[in-house]
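In: Give me coordinates for this.
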Amino acid sequence: MISNDDTHPDLLYSQVETGLRQQIISGALGVGDKLPTEFELCELYDVSRITVRRAVQNLVDEGLVYRLRGRGTFVSAPKRVIKKGSPNNFGYHAFSDLGGKSPRRVLERSRLAADAKLSSLLEVDEGAPVSLVKRLVFEETIPIAIDFVYVSGQLFPTFLEDLGEDMSLYQLLSEHYGLKLGVEELTIDVSTAREDEARLLSCIVGSPLYILYKITRDKAGTPLHYSKSVMRGDRASFRFVISQDGRIVTQ
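Out: Predicted coordinates:
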């Protein structure tokens, strides 16, 4: 096998890469399926581990597969590009081809008292009433995110009743409440799926996740909501267009 790799290294890794790509494109390897092990691929293509690793890394770089340490390499779902900075691209309607109709399922509606963190984020007094809606967001039938939305109970006393199962938060704010939306503060962090998150998102424990923290303000600067979204990292990429003076350019 070493002599094969030494004689035609580029051809050999390309054969492995092409063979795996064709299996993914044809559906022989479906989304979430585990690729054969390095040893199995070495045996199948009669090449060395170095060749297999190069071929698989190219597929990882391309986004067709992803690795989980200690578990193996798996076929990725096609990613959607979320373009932040475009008009109305505040919510998950920027993610799906369905134009704001991504299905949602309510997991929890509750009222709580603002702790120090929520007090600071929503600019309300500690102990003030806060409403929480936790929803599972889908792209068609695939769960993509767990959304935690917090609003001031004083500012929106009927929020828990008003936010419907399948309603966009921003549709509620702008159309139902008649508010003029201002800036959105967005922080993106990364994490890996815990057991409870993996169960809801239909992914493997340890899978990559985005954690999106958002505060949307009205035109006067008042916080309208704070949200935390736990999103599958294999389902989305974020694209920002930044001007030379550091502003996000409307696309």
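
In: from here on, contacts and neighbour counts on C-alpha atoms
Out: Will do.

In: Strands of the stretch 101-250 of the chain, start to end?
Out: 104-113, 129-139, 142-152, 181-192, 208-218, 223-232, 236-240 (DSSP state E, counting those that start in this stretch).

In: What residues of the third one count as buried?
Out: Of the residues in strand 142-152, those with enough neighbours to count as buried (16 or more other Cα atoms under 10 Å) are 143-152.

In: Tell me which two in the residues you listed are the farthest apart.
Out: Pairwise distances across these (Cα to Cα) peak at 27.5 Å, for the pair Pro143 and Ser152.

In: ok, back up a step: take the strands of the stretch 101-250 of the chain and write them to CSV, including distance to Tyr45.
Out: Shown next, in CSV, are those (distance: least, Cα to Cα, whole Å):
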stretch, distance to Tyr45
strand 104-113, 44
strand 129-139, 37
strand 142-152, 34
strand 181-192, 33
strand 208-218, 30
strand 223-232, 33
strand 236-240, 32
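
In: To compare against the first, here's the next sequence to fold:
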Amino acid sequence: MIEKNSATPLYVQLVDILIADITQKMQPNDKMMSEREICQLYDVSRTTVRLALAELENSGYIYKRHGRGTFVSGALKERKNLMDNYSFTDHMRQLGKEPKTIVVTFELDAVNPILAKQLGLKEGEEIYRLERIRLANAEPMMFEISYIPAYLFPNLTKEKLSTRPLYEIFKEDYNQTVKIADEEFSASLVTDEEAEMLEVAFFSSCLRIQRTSYNKQNIVIEYTSSVARSDQFVYNVRHSK
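Out: Next up is the predicted model:
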């Protein structure tokens, strides 16, 4: 229980108690008690409860649904480690989930100077611009915008991308495989548009990922900017000497 005379802040004590409840008694997607119920049960203020819940959300233990409440996330068992595998489809299948991709936008365009440098192209060369929502078991997980050199993938179509994984198309249709993928990560908040697509509350925390993929000849074959839900993805790094 909460020790009000302890040197440990009340919200930190509450975080520890709620984590114990989540890990020992609850399952992913179980609904949490309301702020009012937690206040009454542990005899703490609404401010203390909100601080504790914010800490749990930032740590990936819970997620919020606007107008519906707060729920336990699958963080401990099912969150994807972004360093393990850059194939969303493959990893979701490994977790026993059904991956799905919704192609929001697919268009052929001329590359601008900034993207040209990123893709190793000349300004004005053609690229495909691809916007996708990535889902697992029908739940939105990630929103991606990809830029792909058109000369490497002639006749790429929205129909192909709607039915098959991108890297599978690269390999089987164009003999292009990813040898190396460089990724950069940063913490951020979702925009209003991203919140709607990912079905999360406005101003929810997220991970932003910039990925540059190279083929066996060290030619850039894809540059992707992604927004991943922080309640469903974790980024782990192991350092060694």
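
In: What does the TM-score come to for these two?
Out: Put the two chains on top of each other and the TM-score (TM-score structural alignment, normalised by the length of structure 2) is 0.76; 230 aligned residues with a Cα RMSD of 3.9 Å.

In: And the contacts of stretch 119-132 of structure 2?
Out: For stretch 119-132 of structure 2, contacts defined as Cα atoms under 8 Å, 6 or more residues apart in numbering pick out 101-113, 116, 143-151, 219-223.

In: what range in structure 1 does that stretch sit on?
Out: The aligned range for stretch 119-132 of structure 2 in structure 1 is 122-135, by TM-score structural alignment.

In: which parts of the matching stretch are buried?
Out: Quick answer for stretch 122-135 of structure 1 (16+ other Cα under 10 Å): 122, 124, 129-135.

In: top helix in structure 2 by residue count?
Out: Once structure 2 is assigned using DSSP state H, the helix that runs over the most residues is helix 10-25.

In: what's the next secondary structure element after that helix?
Out: Downstream of helix 10-25 of structure 2, the next assigned helix or strand under DSSP states H and E is helix 35-42.

In: Tell me what angle whichever helix or strand comes after that next one forms with helix 35-42.
Out: Next helix or strand after helix 35-42 of structure 2 toward the C-terminus (DSSP H and E): helix 46-59. Put simply, helix 46-59 of structure 2 runs at 110 degrees to helix 35-42, going by axes from the mean of the first three to the mean of the last three Cα atoms, to 10 degrees.

In: how big is the offset of helix 46-59 of structure 2 relative to structure 1?
Out: Comparison of helix 46-59 of structure 2 with structure 1 after fitting gives an average deviation of 6.7 Å (mean Cα distance after the TM-score superposition for structure 1).

In: by contact count, what packs against the longest helix of structure 2?
Out: Counting contacts by 3 or more Cα pairs under 8 Å, 6 or more residues apart in numbering; DSSP states H and E, helix 10-25 of structure 2 is packed against helix 46-59.

In: tell me the angle of the helix it packs on relative to helix 10-25?
Out: 50 degrees.

In: and helix 46-59 of structure 2, which residues are buried?
Out: 48-49, 51-53, 55-58.

In: Likewise for stretch 206-221 of structure 1?
Out: Of the residues in stretch 206-221 of structure 1, those buried (16+ other Cα under 10 Å) are 206-218.

In: corresponding residues in structure 2 for that stretch?
Out: Stretch 206-221 of structure 1 maps onto residues 203-218 of structure 2, going by TM-score structural alignment.

In: Quick one: residues in contact with the matching stretch.
Out: So stretch 203-218 of structure 2 is in contact with 58, 176-192, 195, 220-230, 233, going by Cα under 8 Å, 6+ apart.

In: go again using 6 Å as the cut-off
Out: Outside stretch 203-218 of structure 2, the residues that touch it by Cα atoms under 6 Å, 6 or more residues apart in numbering are 177-190, 220-230.

In: Quick one, which of those residues are buried?
Out: Buried members of the contacts of stretch 203-218 of structure 2, scored by 16+ other Cα under 10 Å, are 177-178, 181, 183, 189-190, 220-230.

In: okay, now Asp196 of structure 1: neighbour count?
Out: 9 (other Cα atoms under 10 Å).

In: Looking for the alignment partner of it in structure 2.
Out: Checking TM-score structural alignment: Asp196 of structure 1 goes with Glu193.

In: if I read this right, Glu98 of structure 2 contacts Ala138, doesn't it?
Out: No: contact criterion Cα atoms under 6 Å: Glu98 of structure 2 and Ala138 do not qualify, at 7.7 Å.

In: Distance of the residue lying closest to Asp115 of structure 1 once chain neighbours are set aside relative to Val151 of structure 1?
Out: Nearest residue to Asp115 of structure 1 in three dimensions, chain neighbours excluded: Glu126, at 5.5 Å (Cα to Cα, 6 or more residues apart in numbering). Distance of Glu126 of structure 1 to Val151 of structure 1, given as Cα to Cα, to the nearest Å: 14 Å.

In: next one: Leu64 of structure 1
Out: Distance from Leu64 of structure 1 to Val151 of structure 1, by Cα to Cα: 38 Å.

In: How about Thr37 of structure 1?
Out: 48 Å.

In: what about Pro28 of structure 2, how many residues close to it?
Out: That count, for Pro28 of structure 2 with other Cα under 10 Å as the rule, works out to 17.

In: Trace Asn175 of structure 2 over to structure 1, please.
Out: Under TM-score structural alignment, Asn175 of structure 2 pairs with Gly178 in structure 1.

In: ok, that match - contacts?
Out: Applying Cα under 6 Å, 6+ apart, no residues contact Gly178 of structure 1.

In: Could you report the distance from it to Asp218 of structure 1?
Out: 11 Å.

In: Repeat that for Phe238 of structure 1.
Out: On the measure of Cα to Cα, Phe238 of structure 1 and Asp218 of structure 1 end up 24 Å apart.
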